[in-house]
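> sequence unknown, structure follows:
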């Protein structure tokens, strides 16, 4: 848990007050032992030490600055000793280890002038000279400061670990959100492709019905009315499909809830094409189409739909034959064939020449195979064959 600003201020105030109390205790001990020196120097040392303790209030914002401010005071007076420890601890918590070690070395070096100015009576009584005083002060400083410096560095390392884990968690959350958005985007694109095929199929039917009205002006009134009704219904459905495609592709759009057609809808697809005036022969040899996997079923429908759409576009008036079979090899065979139209005749509707490319990708994504192209028949004629083999687990 992160500490609040109020908690930090209370901690700083406690450190400041304890440092002042420790300074007063050191001062009282100096007076008792007669080491306070000249009254003016003693008063100046107390004032400087109080200023050094007060500087701890800004130790979090300026840890190195506060430590440098206290450093010369610590070299001349012992009353700021507790504040020196707090300042070093703060540097260890908030600054890199190199800065901490340099500041620790500076504070150890400040013990040299202090040992010269204020030699310890007990050390002097033991017969140690100035060098002994300096060594004593250095050893005492290392023993005193090391635990606090080490504690501060441990706290800093722990905070870095916690910050790193928090950063990792935030990145992982952001990456998860990005992956989810990518999945939703791919799903919207997939649904849009499915609906694009349906839209192309309906527009082709519109073209056929409109062409029938154009070439048969002598049709009976009821036939004209029925054809016009079919055109109106197909146009309405095409508009609904287009509106749904735009809704799916729009950022943040909802996925389509419309049930996707499958093998069971191929008969209706063939009947719809036949009702539009196209010649279609369906040879369904499947015993139970409901056993097909959902992806295989949808892809089989799209293969037949693309084959019939291409037959109406590029070979109008020719019979398209659809075969659904499940041979011994355990793969669903979907085949659509139609004789090629007159090379000089214009197609019934223009094509973008991307339907078969998209269909190939769809079949490969389901783990199937696809083959298409013009073939010579046994009777010498040429037909276009679209054949897909889709997985059908036993």
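In hand now; what should we look at? Remember, it's a predicted structure, so these values are computed and weren't measured experimentally. Residues are numbered from 1 along each chain as shown.
> When you work out contacts or count neighbours from here on, use the C-alpha atoms and nothing else.
Noted.
> Identify the residue spatially nearest to residue 118, adjacent ones excluded.
Closest residue in space to residue 118, ignoring its immediate chain neighbours: residue 35 at 7.8 Å, by CA to CA, 6 or more residues apart in numbering.
> what does residue 261 give?
residue 298 (6.0 Å).
> Hmm, residue 264 and that neighbour touching each other?
No: counting by CA atoms under 8 Å, residue 264 is not a contact partner of residue 298; they are 9.7 Å apart.
> quick one, what contacts residue 111?
Going by CA atoms under 8 Å, 6 or more residues apart in numbering, residue 111 touches 74, 75, 134, 137, 138, 141.
> repeat that with 10 Å
Residue 111 makes contacts with 74-78, 117, 133-141, as judged by CA atoms under 10 Å, 6 or more residues apart in numbering.
> swap in residue 139?
Listed by CA under 10 Å, 6+ apart, the contact set of residue 139 reads 108, 111.
> Secondary structure element for it, which one?
Assessed by DSSP states H and E, residue 139 sits inside helix 130-215.
> quick check, distance from that helix to the centre of its chain.
How far helix 130-215 lies from its chain's middle: 5 Å, per CA atoms, centre = their mean, to the nearest Å.
> got it, and stretch 103-113?
Stretch 103-113 sits 50 Å away from the centroid of its parent chain (CA atoms, centre = their mean).
> How about stretch 68-75?
Chain-centre distance of stretch 68-75: 50 Å, with CA atoms, centre = their mean.
> Pull out the buried positions in that stretch.
68, 70, 71, 72, 73, 74, 75 (16 or more other CA atoms under 10 Å).
> And the helices in this structure, which stretches?
Secondary structure of the chain (DSSP state H): helices located at 5-33, 39-54, 63-76, 81-94, 97-109, 111-117, 121-125, 130-215, 221-249, 266-275, 294-314, 355-365.
> Comparison target below:
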């Protein structure tokens, strides 16, 4: 009976004017019943002092209609008050039917049942409120008419409540779909940012590490000939230009520049280029490759990035060491990459900064391809990086 919180079928306050037509329909029904009652009154009934029918009845009906404006905030108290007041007002019968339908729309059986009982009792009082000409209608006929009107009102209210519930469900589904779409969009953006970060790391870390390594040789080696120094300087210039070109390629792909050609994708056959560049930068690298056939595209790219990251880490953390790169694999046996470096030489020329994200991104790459990555120190003070990638025995569509 107290204040009831807003329900799912309550419209926002600023939309209340859209539901004013219901009050107009209730007033019209009450006015019709009031007019029919007036035609059944005895002659000169109103002129002989029936002021209640002319003044009191309309005032009660107006109060009921005004009270119905608050029916969505206080549904049960308003409905009971309006239905009870309709016992002394014929004109308020339309308001009573609207109150009954509003409670039925909430689909709470106890509320609907209690308001219906009060409505039936009030209707019997209303039927005997004014005298009529001729014989009074049968009480059973009056009760049947009252029950019929209450049943129609309840049925209309239940149908309206079901429609509101369905509309609310559809709106919730739409909001849920929007939230899911926003979550998918945010996830896609995060994945794209991670991909961009990995690509930028591959370009910057590899090329700039070569530049720093060659510059370190110039700084620490005092026994270099003039020709060796010129070669190192040319290597620094070449590496710097290559780093800028690769950065432009990455940015061109991100900007979807149609005029810039697509850069050559990393693959297994480009690993000798990585080894040659590392050797030109002063790193002692030895490559052993025993690969039969062409691995899948994903494993092909991942293999390149594993070797690239392994060489960069060896140059950073084990200056002057000997690095052995072994790549072996065949269809059905998988693809295995091992980068083993010996202990760092004292007084080496490294000291390069570390981002800490290289191996994390590399682990993610390998995992996405269904492989695994392992790193551990070796007994001689060096380090071993091992990656294993799947290579199915049969690859449809590949020659």
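Sure thing, it's come through. None of the values given here were measured: they were computed from a predicted structure.
> Which of the buried residues of stretch 68-75 of structure 1 sits closest to residue 305 of structure 1?
residue 68 (82.0 Å; CA to CA).
> mind listing what residue 332 of structure 1 touches?
Counted by CA under 10 Å, 6+ apart, residue 332 of structure 1 has contacts 286, 292, 296-297, 300, 324-326, 368, 388-393.
> Need the nearest residue in space to the counterpart of it in structure 2, chain neighbours excluded.
Matched to structure 2 by TM-score structural alignment, residue 332 of structure 1 sits across from residue 335. Nearest residue to residue 335 of structure 2 in three dimensions, chain neighbours excluded: residue 329, at 4.3 Å (CA to CA, 6+ apart).
> So the one you found is in contact with residue 336, correct?
Yes: using CA atoms under 10 Å, residue 329 of structure 2 is in contact with residue 336, at 6.1 Å.
> Now do the shared contacts for residue 298 and residue 264 of structure 1.
Residues touching both residue 298 of structure 1 and residue 264 by CA under 10 Å, 6+ apart: residue 292.
> Those two: which is more packed in?
residue 298 (19 against 15; other CA atoms under 10 Å).
> which residue lines up with that one in structure 2?
By TM-score structural alignment, residue 298 of structure 1 lines up with residue 301.
> and the nearest residue to residue 392 of structure 2 once chain neighbours are set aside, what does it touch?
Leaving aside its sequence neighbours, residue 392 of structure 2 sits nearest to residue 332 (CA to CA, 6+ apart; 4.9 Å). Neighbour list for residue 332 of structure 2: 390, 391, 392, 393, 394 [criterion: CA under 10 Å, 6+ apart].
> what's the answer for residue 333 of structure 2, then?
389, 390, 391, 392, 393.
> Residue 281 of structure 2 - how many residues pack around it?
Applying other CA under 10 Å, we find 24 other residues in the vicinity of residue 281 of structure 2.
> hang on, it packs against residue 206?
No: the criterion here is CA under 10 Å, and residue 281 of structure 2 misses it with residue 206 at 11.3 Å.
> what about residue 339 of structure 1, how many neighbours?
If you count neighbours by other CA under 10 Å, residue 339 of structure 1 ends up with 23.
> Residue 257 of structure 1 versus that one, what's the distance?
As defined by CA to CA, to the nearest Å, residue 339 of structure 1 lies at a distance of 37 Å from residue 257 of structure 1.
> With residue 56 of structure 1 instead?
65 Å.
> neighbour-wise, which of those two wins?
Set residue 56 of structure 1 next to residue 257 and count neighbours by other CA under 10 Å: residue 56 wins out with 26 against 7.
> Hmm, residue 63 and the more buried one touching each other?
Yes: Residue 56 of structure 1 lies in contact with residue 63 (CA under 10 Å); the separation is 8.6 Å.
> which neighbours do those two share?
Common neighbours of residue 56 of structure 1 and residue 63, using CA under 10 Å, 6+ apart, are 86, 87, 90.
> Which residue in structure 2 aligns with the first one?
Residue pairing (TM-score structural alignment): residue 86 of structure 1 is matched to residue 98 of structure 2.
> Excluding covalently adjacent residues, which one is nearest to its match?
Ranked by CA to CA, 6+ apart and with sequence neighbours excluded, the top spatial neighbour of residue 98 of structure 2 is residue 26, at 6.3 Å.
> Next one: residue 352 of structure 1 from residue 358 of structure 1, what distance?
Using CA to CA, one gets 11 Å for the distance from residue 352 of structure 1 to residue 358 of structure 1.
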